[in-house]
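Asks: Make a model of this:
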Amino acid sequence: MPSLRTLVAIPVSLALLASVAAGSASSAEATDPLLSQFVSKGRVPAAALLEHDGDDVRYASAGRGISRADHFRAGSITKTFIATVVLQLAAEHRLSLSDPVERYLPGLLRGQGADGRRITLRALLSHTSGLADFTGITRGAVPLTPLQAVRVSLALPSTGPGRYAYSSTGYVVLGMVVRRVTGHSYAAEARRRVITPLRLTGTSFPGARRTLPAPHGRAYAADGSDITRLDPRVAGAAGELVTTLDDLDRFYAALLGGRLLPPHWLREMLGTRAARGVYGLGIFPVKLPCGTTVWGHNGRIAGSYVRSAASADGRHVVTFRVNTTAVADPALEPALLTAEFCPRGR
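Replies: A predicted model of the protein is given here:
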């Protein structure tokens, strides 16, 4: 999940940059040693990466017990899927991003400074609603219904409307809005509108199912304990998704390539003014040292961390994952993205 600390320019250690520069000009040779550092320096059991660059495809891995075909939990990458559904509904004039939440869910948001009459759907999408993040209390360990998640949030002080503050609560509320507008769950709408048309055969919203589809590896907590079984209701519309490396590359390529949203609504998604450059609508930019900006999202849920990043036209997409909750060295991720998207010498 992005924060102001991780989305601004992150200093990359000279040692990491040296390891990237030591490789040849090819992305494959520059990145594979760096991916191995996720195991040695990042202290993860295993890491994997899948790159699509035009017609070229490359898979790499490090550590044991991980493969390209694995199904895994994608955490907050779910938010890009939910935002895509909401923007499609806006394109169909079934809702407006300037509508207040109160129009669809009267009386839901009341308490600790939160007021659904003044919180718009755009504010939910851009994390500028002021709603406190319910996961700050549950720590991703307590299964909740959407209403319970909202009630946990409303028991906490609002961070103040109009300011960027990452909050999974907003996307839980958006899931409720999708049901009110369409009569179907957010999962059903995402399957109909995104998963089925793109043939994302490894992607699903598991609901209360604690197991992962086959094939899959194991997922580990920071202490090494096996937490492969997990109730996805700890995250709901903010982080329920199960998917694969291939499907995430295909999804972001299609999204940024204009296959899921009309041009106007894709520009809306990529607009970052509301969040002061930090976040768009379900997607965020990162400017790399060479000046290239990549778009995508990350996802963290117990036992899994995933990052997808793509060029603005969607032709170059990289997704990498580790089979534990966090990477010990925060400099590894920006170094990997730099190696993937910045041609040598720029």
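Asks: going forward, measure contacts and count neighbours with C-alpha atoms only.
Replies: Fine.
Asks: tell me which residues in the helix or strand where Gly175 lies are buried?
Replies: Using DSSP states H and E, Gly175 sits within helix 168-182. Of the residues in helix 168-182, 168-179 count as buried by neighbour count, 16 or more other CA atoms under 10 Å.
Asks: now the residue nearest to the spatial centre of the chain, what's its secondary structure?
Replies: Nearest residue to the geometric centre of the chain (CA atoms, centre = their mean): Ile77, 2.3 Å. Using DSSP: H, G, I helix; E, B strand; the rest coil, the structure places Ile77 in helix.
Asks: same thing with Val86?
Replies: Secondary structure of Val86, per three-state DSSP, is helix.
Asks: Quick check: it touching Val178?
Replies: Yes: under the criterion of CA atoms under 8 Å, Val86 lies in contact with Val178, with a separation of 7.0 Å.
Asks: Quick check: closest non-adjacent residue to Ala187.
Replies: Spatially, and ignoring its direct neighbours in sequence, Ala187 is nearest to Phe205 (5.9 Å; CA to CA, 6 or more residues apart in numbering).
Asks: ok, and for the helix or strand where Gly136 lies, which residues are buried?
Replies: In this structure, Gly136 is located in helix 135-138 according to DSSP H and E. For helix 135-138, burial by neighbour count (16+ other CA under 10 Å) applies to Thr135.
Asks: Do you have the helices of the stretch 201-346 of the chain handy? List them.
Replies: Secondary structure of the stretch 201-346 of the chain (DSSP state H, counting those that start in this stretch): helices located at 245-256, 263-270, 332-341.
Asks: Rebuild those as TSV, extending it with distance to Arg122 and mean neighbour count.
Replies: Below are the helices of the stretch 201-346 of the chain laid out as TSV (distance: least, CA to CA, whole Å; neighbours: other CA atoms under 10 Å):
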stretch	distance to Arg122	mean neighbour count
helix 245-256	19	23
helix 263-270	10	17
helix 332-341	28	22
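Asks: Next, the second sequence, to be compared with the first:
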Amino acid sequence: MRETREISRRTGLTAAAAALFTGAAAAPSRAAAAPARSGGAGPRRALQRGVDAILATGASGVLAEVQDAHGRTAARAGVADRDAAGKEPVPWDAYYRIGSDTKTFTATVVLQLVGEGKLKLTDTVERWLPGAIRGHGNDGRRITVTNLLRQTSGLNDYLTAESGDFTPDAYRRNRFRSQSPKEQLAAALDRPPRWLPDADDPAGERRWEYSNTNYVVAGMLIEEVTGHPWAQEVHERIIEPLGLRATFTPGTSPYVPRPTATGYTYFPGQTGPTETSLGFGGGADGCLISTTHDHGVFLRALLGGRLLRPAQLAAMRTTVPVRDWIPADGVRYGMGIAWRPVAGREDGIWFHGGTSLGCVSEAGVTPDGATAVTSAAFTLRLDDAEANERQARATLRMVDAALRPHSG
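Replies: Next comes the predicted model:
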């Protein structure tokens, strides 16, 4: 199904292709308050224009934040719940599912293990998970850690490996269903691989395709190497050291804590949106819940060199060309993070992005980590490819403008 294939490129969704969604869990509620402002009226107005433009494409609510060493600037538009009588605005500190932006966290942990000498980028999956990738021509002896992180393994995306009824009813039936990493991997291995990595193309320059399965396996590797759950390693290595008090792994809970905004999805063939706030969110490929502020802190710390040693950060930023992933030209994928050119910036920006039913996470950070912009749009369009692309392009323009020198 075209809609399923399209959304799987950027998603952290799990479960059957009939009901793809990310999940959340309860966390302590926090009082809503407008964030501290910085940067002058010009940047604030520019960010607000960007957020308003996303809203104009049909999103129910949008929240964005730009932060640097001097503080942060935030903007919002739309409502927290389109069906509520009060029409309250999106909370400034709303929790939301960051979807596949989780992959950047997972890649960071893997590269930390490489920096500690516990793992090598040239190690094969077979080395650590014997027999885990076999059958229908799949071969873990041919897939390295680099292949997983750089999306060059040829493994099928487990999200598109299962057929299903992609409807609101299917979503409601499956929103409390969870899948283990082994179940997700089994779904991907139930058909031949897209390709097998070539020994003479270790960087994957010739073949690239986005697959959530790569990061499911990366999470399994983390657990095998450390002897600890993936969630524990992410918490102890990233969340706790950076003081990300609003970022967490939800386990199998389908709930997003308050404050948040209601998520909506336009399913194919439906006349209006369906509320899709509940759902299981998988694991290392896309389960994290965060806020615009916490996500920005993480991105600035990562590109600023606080989480990885120089050699591993350089490896993360070594890229291969990609096609047909997002509506932008010149995109290159590294290890859990991607690069694209931006007019007015000779060095471009780094980003990833994540999608779940009812929420689209988009962010960007300057190569030196000085400035980051993060955002959440609480509406996903699966019914209309053109409408989905309009929202995506408006969001990318907002990110680019926020990170362009002297914007505003």
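Asks: Closest one to Ile119 of structure 1 out of the buried residues of helix 168-182 of structure 1, please.
Replies: Ranked by distance to Ile119 of structure 1 (CA to CA), the buried residues of helix 168-182 of structure 1 are led by Gly170 at 9.9 Å.
Asks: Against Tyr104 of structure 1, how distant is that closest one?
Replies: Gly170 of structure 1 is 14 Å from Tyr104 of structure 1, where distance means CA to CA, to the nearest Å.
Asks: go on, Val85 of structure 1?
Replies: 16 Å.
Asks: Which one's more surrounded, these two?
Replies: Taking neighbours as other CA atoms under 10 Å, Val85 of structure 1 and Tyr104 compare with Val85 leading, 25 against 17.
Asks: Which residue, neighbours along the chain excluded, lies closest to that one?
Replies: Counting by CA to CA, 6+ apart, the residue nearest Val85 of structure 1 is Ala190, at 6.3 Å.
Asks: try Asp294 of structure 2
Replies: Counting by CA to CA, 6+ apart, the residue nearest Asp294 of structure 2 is Leu244, at 5.5 Å.
Asks: if I look at the counterpart of the one you found in structure 1, how far off is Ser40 of structure 1?
Replies: Under the alignment (TM-score structural alignment), Leu244 of structure 2 pairs with Leu200 in structure 1. Leu200 of structure 1 sits 32 Å away from Ser40 of structure 1, going by CA to CA.
Asks: Show me what Gly296 of structure 1 lines up with in structure 2.
Replies: For Gly296 of structure 1, the residue aligned by TM-score structural alignment is Phe351.
Asks: how deep is that match tucked in, by neighbour count?
Replies: So Phe351 of structure 2, with other CA under 10 Å, has 23 neighbours.
Asks: Is it in contact with Met335, as I believe?
Replies: No: counting by CA under 8 Å, Phe351 of structure 2 does not reach Met335; the two are 11.1 Å apart.
Asks: residue boundaries of the strands in structure 1?
Replies: 46-53, 56-63, 72-73, 110-111, 114-115, 242-243, 284-287, 293-301, 304-310, 316-322 (DSSP state E).
Asks: Identify the residue range in structure 2 corresponding to the fourth one.
Replies: It refers to strand 110-111 of structure 1. Going by TM-score structural alignment: strand 110-111 of structure 1 matches residues 134-135.
Asks: rewinding a little: the residue nearest to Val85 of structure 1 maps to what in structure 2?
Replies: Looks like Ala190 of structure 1 aligns to Val234 there (TM-score structural alignment).
Asks: follow-up on the earlier one: would you mind getting the average deviation of the helix holding Gly175 of structure 1 from structure 2?
Replies: Helix 168-182 of structure 1 differs from its equivalent in structure 2 by a mean of 0.6 Å after superposition (mean CA distance after the TM-score superposition for structure 1).
Asks: so what secondary structure elements neighbour that helix?
Replies: If contacts are counted by 3 or more CA pairs under 8 Å, 6 or more residues apart in numbering; DSSP states H and E, helix 168-182 of structure 1 sits against helix 78-91, helix 121-126, helix 146-154, helix 186-190.
Asks: now those in TSV, with distance to Arg276 of structure 1?
Replies: Shown next, in TSV, are these (distance: least, CA to CA, whole Å):
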stretch	distance to Arg276 of structure 1
helix 78-91	18
helix 121-126	10
helix 146-154	24
helix 186-190	28
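Asks: Out of those helices, which is closest to Tyr220 of structure 1?
Replies: helix 78-91 (20.4 Å).
Asks: quick one: that closest one aligns where in structure 2?
Replies: Using TM-score structural alignment, helix 78-91 of structure 1 pairs with 102-115 in structure 2.
Asks: how much does the matching stretch stray from structure 1?
Replies: Per aligned residue, stretch 102-115 of structure 2 averages 0.4 Å (mean CA distance after the TM-score superposition for structure 1).
Asks: Would you mind pulling the contact partners of that stretch?
Replies: 12, 119-121, 149, 215, 218-219, 222, 233-234, 237-238, 284-288, 307-309, 311-312, 316, 335-337, 352, 354 (CA atoms under 8 Å, 6 or more residues apart in numbering).
Asks: make it 6 Å
Replies: 119-120, 285-286, 288, 312, 336-337 (CA atoms under 6 Å, 6 or more residues apart in numbering).
Asks: farthest-separated two in those?
Replies: Counting by CA to CA, the most remote pair of the contacts of stretch 102-115 of structure 2 is Lys120 and Leu288, 25.6 Å apart.
Asks: So which of these two has more stuff around it?
Replies: Each of Lys120 of structure 2 and Leu288 has its neighbours counted (other CA under 10 Å); Leu288 has more, 29 against 16.
Asks: got the contact list for the aligned residue in structure 1 for the more buried one?
Replies: Aligning on TM-score structural alignment places Leu288 of structure 2 opposite Leu241 in structure 1. Neighbouring residues of Leu241 of structure 1 by CA under 6 Å, 6+ apart: 74, 78, 205.
Asks: hmm, try it at 10 Å
Replies: Residues in contact with Leu241 of structure 1 (CA atoms under 10 Å, 6 or more residues apart in numbering) are 72-79, 81, 187, 203-207, 232, 235, 299.
Asks: List only buried entries from those.
Replies: 72-79, 81, 187, 203-206, 232, 235, 299.
Asks: That concludes my questions; thank you for your assistance.
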